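>>> Pasted the sequence and its predicted model underneath.
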Amino acid sequence: METTANSLVEYGSRRIIITITAVVCAMLELIDTTIVNVALNDLRGNLGATVNEIGWVITAYSLANVIIVPMTSWLSQQFGRRNYFAASVLIFTICSFLCGHATGIWELVIFRFIQGLGGGALLVTSQTIIAESWPAEKRAIAQGIYTLGLLVGPSIGPTLGGYLIDNYSWPLIFYINVPIGLLAAVLAIRYVKSPRYEKKRPASQVDWLGIGLLTAGVASLQYVLEKGQEDDWFSSKLIILLTVIAILGILLFIWRELVYQYPVVELRVLRDTNLRIGSILTFLIGFGLFGTTFVLPLYTQGLLGWTALQSGLLLLPGTLFTAVMIALVSQLIQRGAQSKYLIALGMAVFFVYGYWSYHLLTLETGSSNLYLVLFVRALGLGFLFVPVTAMSLSTLEGKEIGQGAALTGMLRQLGGAFGVALITTFVSRQSQQHRIALISHLPANDPAVQQRVNLLTARFQSQGYDLAGARHAAYNLLEVTVQKQSTLLSYMDVFLWIGTLFLICIPFVLIFVRKSARKISLAEAGAH
């Protein structure tokens, strides 16, 4: 146990200021992962970029995130947590300003990459700071507050981005970070402490090989996941090469970190049962949450014709309800509720969300129905996020908290990347299968089909088309309708399969989290 002299626990206004600063910084990072999505068309037009080039604005940020996240604990040790946290805030803030000033696509991509290096550090270091600023017996509440930031950030991003793009111009989506970031940097320097257990290592002990293997392996994996579907996966020689680099790089990195005396990422911390189980669950939650969140705007904007602002506003009521659930679940854990039962309940509710969405989605679904199902999603996330996050770090102490937060942060990012990549591929292939199935039920000689074509032809003729043009337009409209319906069916399949995945995991949670729950109980009892 830490001595009182070395304790980082804060009280009163200092704890409030530190917690708010850390949560806001985490939210800034997450907002910037989604806010750019709604501005891609404006960026293309203003910077003269192709579709492939503009995609790098998102990819560069994600690559930087996934590279820096696992190294944050080590970098914090090298530079001191307060200095590293404040420097990361400043890097993120300065690069936000430079992104808004970018005059070319590759200039923007470079600034986005550097911004992502600062932002990724904010996400993990914020979690560590919050966990250590609260006493062990109240750590569930602390992680609940952090979790709220994780959920609010991605929800605010599209809404805020849509509003700024519709009413102002694209640079403002970056400039809005500047005043908040500068204030956060000042507060970090003033209030955040650096732990005494963090000692800088000499250059001779720095794990340069581990850094190189991690960068090569994880960056290659992230690229494959981001661009695989776009490049038709293993039809591309580059994807094949990067897949080999990713596999070899990650395997060699794991070996290096387990045998080297001074690893850049302390994988041995995974011997802690809570952290090991929590890391797996964090990956799964990242997969399910980011996967379904990725599909929602495609459905509302692509099939229902909503604006980016309308799609963003759809998530806000559910996010507010999630905040209520986080407070409630944090109190339940505080009063002794076992994490495994809360997690199992959350997975069951998430299955209901997926199953309901599967039956709810149509080409005419109204916003009121979507709000209802998203409240169920919020209920499930409340029961999932807080217990998993609190359990993962509950039995760690000292520098292990930062190491554990870095690992769970990386797995959350990779879970989301895997989710988006697999779902993108799944949707593409399922859409083709559904299209073939739908067309097979629309034979040209079917009287009902011919009647539909004749009605559409007559409608187009009334609009001034000649007979040949009207008939061609009628068949084109039928093709568009089939394509929309096949895409919708593929989105429905996504929700059903993800919901089923969570349902299948419930028995494993009830079996394997048992030992973890006892450890939490003992740790909290000792803290009291």
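Good, I have the coordinates.
>>> only C-alpha atoms for contact and neighbour calcs from this point on.
OK.
>>> The nearest residue to G181 once chain neighbours are set aside: neighbour count?
Spatial nearest neighbour of G181, excluding adjacent residues (CA to CA, 6 or more residues apart in numbering): T93 at 5.3 Å. Per other CA atoms under 10 Å, the neighbour tally for T93 reads 27.
>>> any idea how far the helix or strand harbouring T93 is from the chain center?
Under DSSP states H and E, the secondary-structure element containing T93 is helix 81-101. Counting by CA atoms, centre = their mean, to the nearest Å, helix 81-101 is centred 21 Å from the centre of its parent chain.
>>> That helix packs against which elements?
Contact here means 3 or more CA pairs under 8 Å, 6 or more residues apart in numbering; DSSP states H and E; on that basis helix 81-101 packs against helix 72-79, helix 105-133, helix 172-175, helix 177-191.
>>> Repeat the analysis, applying 10 Å as the threshold.
When contacts are defined as 3 or more CA pairs under 10 Å, 6 or more residues apart in numbering; DSSP states H and E, helix 81-101 sits against helix 12-34, helix 72-79, helix 105-133, helix 172-175, helix 177-191.
>>> most tightly surrounded among those?
Highest mean neighbour count of these: helix 105-133, a mean of 25 (counted as mean count of other CA atoms under 10 Å).
>>> The structure to be compared is supplied as follows:
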Amino acid sequence: MNAPDFFKPWIKKRKLVLWVALFLILLSGIIQFGLYALNQNYVVSHFGAQPEDITLSLQLTYVGILAILPIQFRFLRYFERRSYMITVITISILLSIASLYTTDIFVFMVLRLLIGIEVACIAGSILTLYFASLPPDKATAIGSTIFYTTILGNVVVVGILSAWVTDNYDWPNIYKYLTGYQVFTLLLVLLLLKPKTGMKRYPLYQIDWFSFVAMLTFGISLAYTFIYGPKFYWFTDQRIVTSGFIAFMSIGIIYYRQTTLKRPYLHPGVFKSKQFIAGLLLLVVYFGIKDSINLIYGYCATVVRWDTYKIMRLAALNFSGTLIFTIVSLVVLAKKLPFRVLFIPGLTLLAIYHIWMYSIFTTDMSFSDLAWPVFLQGAASGMLFFPIIVFTVSGLPAYVGFTGISMATISRFITGLNSFAGFYTLQLYFNQMNKERFLRNLTNLNDNFSQRFNQFVQLFRSKGFGIDQANALAHTNINRALTVQSQLMTNMYVFKLMFIISVTVLLMVIVAPYVNRFFQFLFTPKNRPAIR
């Protein structure tokens, strides 16, 4: 049977126009995921919520994605692509309109969960359309490069646009622009796709909706546990105990069902592949290490107080490194070179980036100070993200379907939560340790402290404040400086720890083939000594 014919005749010979149009449709879904990732303060003030509430709303989008991902590929084999895309984009428009008018944070969280489901449906559909529009021998490589680079770079692109909107209008108005863009992509779908494709339809029977609900439950409860755990002192709080228990029971139910069903939600056969397990572990480490870039963005916003546009320019520089070296990775993989050719320099760049940041952290770093390290981090991501994904899923048999991609998405979700909670907890620990160390020196016997304190007092007295007010303001400024210094030293400790992890993983990647050969030699029967 011939492959489905998705595209109208007029667009088939205009490949570049087709790929750009597909990219624009893909962007309409992806940008919803990171819509306010780099400017959450606007959302916090709009809803009057806590920062943790906004972080949870972001992660709920991820929960929707990872829950629907194993199922939505079944949808693509049953529904005609044009009608499917029209339905999904129409739903996304309705969700954007609802997000525009909601003022309740809990309603907004529900909408974000539904948006995650819709984002996965758009992204998965466009990915398969890319595969259909490219030559078979290049479809996976080029299509996946466009897809994953868009995922990595969407936060930067959306951040720049949303910063402009929020600087000129109230934050919810961003959904007006998003709705207009979604209507535009709906027109693109009508122009590009044929109503009937001649595809062979596979019935939607034995879909494991129970596991879908269990995955939603697992994702929501795990996100709550990791995001609010540090704030509520983890399992000393009954809420965290309950959410942790629900997450544990949900993942147990999911695992049990996958081992007993004929058509599982996630095929357990993926864990029979050593290459998949190794790739998944490498992916987890990479995601955990790369998230240290958020410490730099936080430093720029809170310590040196850059405006949003300047932070976005720094993020754009990071993305440029990702884009350039993702293309380099594509060329390397096309030449069938070993994955280690990319893994080793990628991990090396990550290690250099972390030790560089550890070495230069001060209270007044400029854009030029941060430019090269941030670019190196992007270059490392370009050399690691897509190659690790390919390495992870390339060794899987065909019968496991898209479980490899789904597991990679789940690993990103869990690692992201772990990074948030881990960095939060590390900062609490190191901040407290640094403050106690500093406070031991803040006495009248310390000449530096006394001199600095007297300078502040004289400064405020010269501005007309009384002696008591000047003393109080001097203490406030000393405390602010103490907090900034504690945070800077905490960031340095985190970068040092990430450097150690990067070097450790790098050494493991370097020696792994030799260790593997040694054990193969040792346990090969012909190499065993004869028993006399």
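That came in fine, so what should we check first? Not measured: the values here are computed from a predicted model.
>>> hmm, back to that, now the helix holding T93 of the first structure on the second structure. Mean distance?
Per the superposition on the second structure, helix 81-101 of the first structure and its aligned residues are separated by 3.3 Å on average (mean CA distance after the TM-score superposition for the first structure).
>>> Same question for stretch 145-160 of the first structure.
Mean for stretch 145-160 of the first structure is 1.9 Å (mean CA distance after the TM-score superposition for the first structure).
>>> ok, back up a step: now do the helix holding T93 of the first structure against helix 72-79, angle only.
Angle of helix 81-101 of the first structure versus helix 72-79, following axes from the mean of the first three to the mean of the last three CA atoms, to 10 degrees, is 110 degrees.
>>> measure D369 of the second structure to Q485 of the second structure for me?
According to CA to CA, to the nearest Å, D369 of the second structure stands 18 Å off from Q485 of the second structure.
>>> Between those two, which has more neighbouring residues?
Set D369 of the second structure next to Q485 and count neighbours by other CA under 10 Å: Q485 wins out with 19 against 13.
>>> That one matches what in the first structure?
Mapped onto the first structure by TM-score structural alignment, Q485 of the second structure lines up with Q485.
>>> from what I can see the residue nearest to G181 of the first structure touches Y175, true?
Yes: using CA atoms under 10 Å, T93 of the first structure is in contact with Y175, at 8.6 Å.
>>> Show the contacting residues for I240 of the second structure.
221-222, 224-230, 232-234, 246 (CA atoms under 10 Å, 6 or more residues apart in numbering).
>>> ok, 6 Å please
Under the criterion of CA atoms under 6 Å, 6 or more residues apart in numbering, the neighbours of I240 of the second structure are T225.
>>> which residue lines up with it in the first structure?
Match for I240 of the second structure (TM-score structural alignment): I239.
>>> And that match, how close does it get to W233 of the first structure?
6 Å.
>>> Check R81 of the first structure too.
With distances taken as CA to CA, R81 of the first structure is found 40 Å from W233 of the first structure.
>>> what about those two, which has more around it?
Using other CA under 10 Å as the criterion, R81 of the first structure and W233 rank with R81 on top: 25 against 17.
>>> Tell me how many other residues surround N516 of the second structure.
11.
>>> do the same with I227 of the second structure
Burial of I227 of the second structure is recorded as 24 neighbouring residues (other CA under 10 Å).
>>> Can you name the next helix or strand after whichever strand or helix holds it?
Assigned by DSSP H and E, I227 of the second structure belongs to helix 209-228. Where DSSP H and E defines the elements, the next helix or strand beyond helix 209-228 of the second structure is helix 238-260.
>>> Give me the mean distance between that next one and the first structure.
Superposing on the first structure places helix 238-260 of the second structure at an average distance of 1.5 Å from its equivalents, by mean CA distance after the TM-score superposition for the first structure.
>>> Mind listing what's buried along that helix?
Judged by neighbour count (16 or more other CA atoms under 10 Å), helix 238-260 of the second structure contains these buried residues: 239-240, 243-244, 246-247, 250-251, 253-255, 257-258.
>>> May I see those residues organised as a markdown table, with distance to M489 of the second structure added?
Listed next are these as a markdown table, based on distance: CA to CA, whole Å:
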| residue | distance to M489 of the second structure |
| --- | --- |
| R239 | 32 |
| I240 | 30 |
| S243 | 33 |
| G244 | 32 |
| I246 | 37 |
| A247 | 35 |
| S250 | 39 |
| I251 | 38 |
| I253 | 43 |
| I254 | 42 |
| Y255 | 42 |
| R257 | 47 |
| Q258 | 46 |
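>>> What is the aligned counterpart of the residue nearest to G181 of the first structure in the second structure?
By TM-score structural alignment, T93 of the first structure lines up with I93.
>>> Any figure for the gap between its match and N448 of the second structure?
Distance of I93 of the second structure to N448 of the second structure, given as CA to CA: 60 Å.
>>> Ok, S320 of the second structure next?
Distance of S320 of the second structure to N448 of the second structure, computed by CA to CA: 44 Å.
>>> Ok, I410 of the second structure next?
Remark: distance between I410 of the second structure and N448 of the second structure (CA to CA) = 51 Å.
>>> cool, G416 of the second structure as well?
With distances taken as CA to CA, G416 of the second structure is found 41 Å from N448 of the second structure.
>>> quick one on the thing from earlier: higher neighbour count, I410 and N448 of the second structure?
Comparing I410 of the second structure with N448 by other CA under 10 Å, the one with more neighbours is I410, at 19 against 13.
>>> secondary structure element for that one?
For I410 of the second structure, the host element (DSSP H and E) is helix 403-439.
>>> Now tell me what touches the very next helix or strand once past that helix from outside.
Next helix or strand after helix 403-439 of the second structure toward the C-terminus (DSSP H and E): helix 447-462. Contacts to helix 447-462 of the second structure, defined as CA under 6 Å, 6+ apart, come from residues L442, N444, A470, N471, A474.
>>> okay, these in a markdown table with distance to M492 of the second structure and neighbour count next?
Formatted as a markdown table, the contacts of helix 447-462 of the second structure follow (distance: CA to CA, whole Å; neighbours: other CA atoms under 10 Å):
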| residue | distance to M492 of the second structure | neighbour count |
| --- | --- | --- |
| L442 | 22 | 16 |
| N444 | 29 | 11 |
| A470 | 33 | 21 |
| N471 | 32 | 19 |
| A474 | 27 | 21 |
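>>> just to revisit the earlier point, check which helices and strands the helix holding I227 of the second structure sits against.
If you count contacts as 3 or more CA pairs under 6 Å, 6 or more residues apart in numbering; DSSP states H and E, helix 209-228 of the second structure packs onto helix 51-76, helix 238-260.
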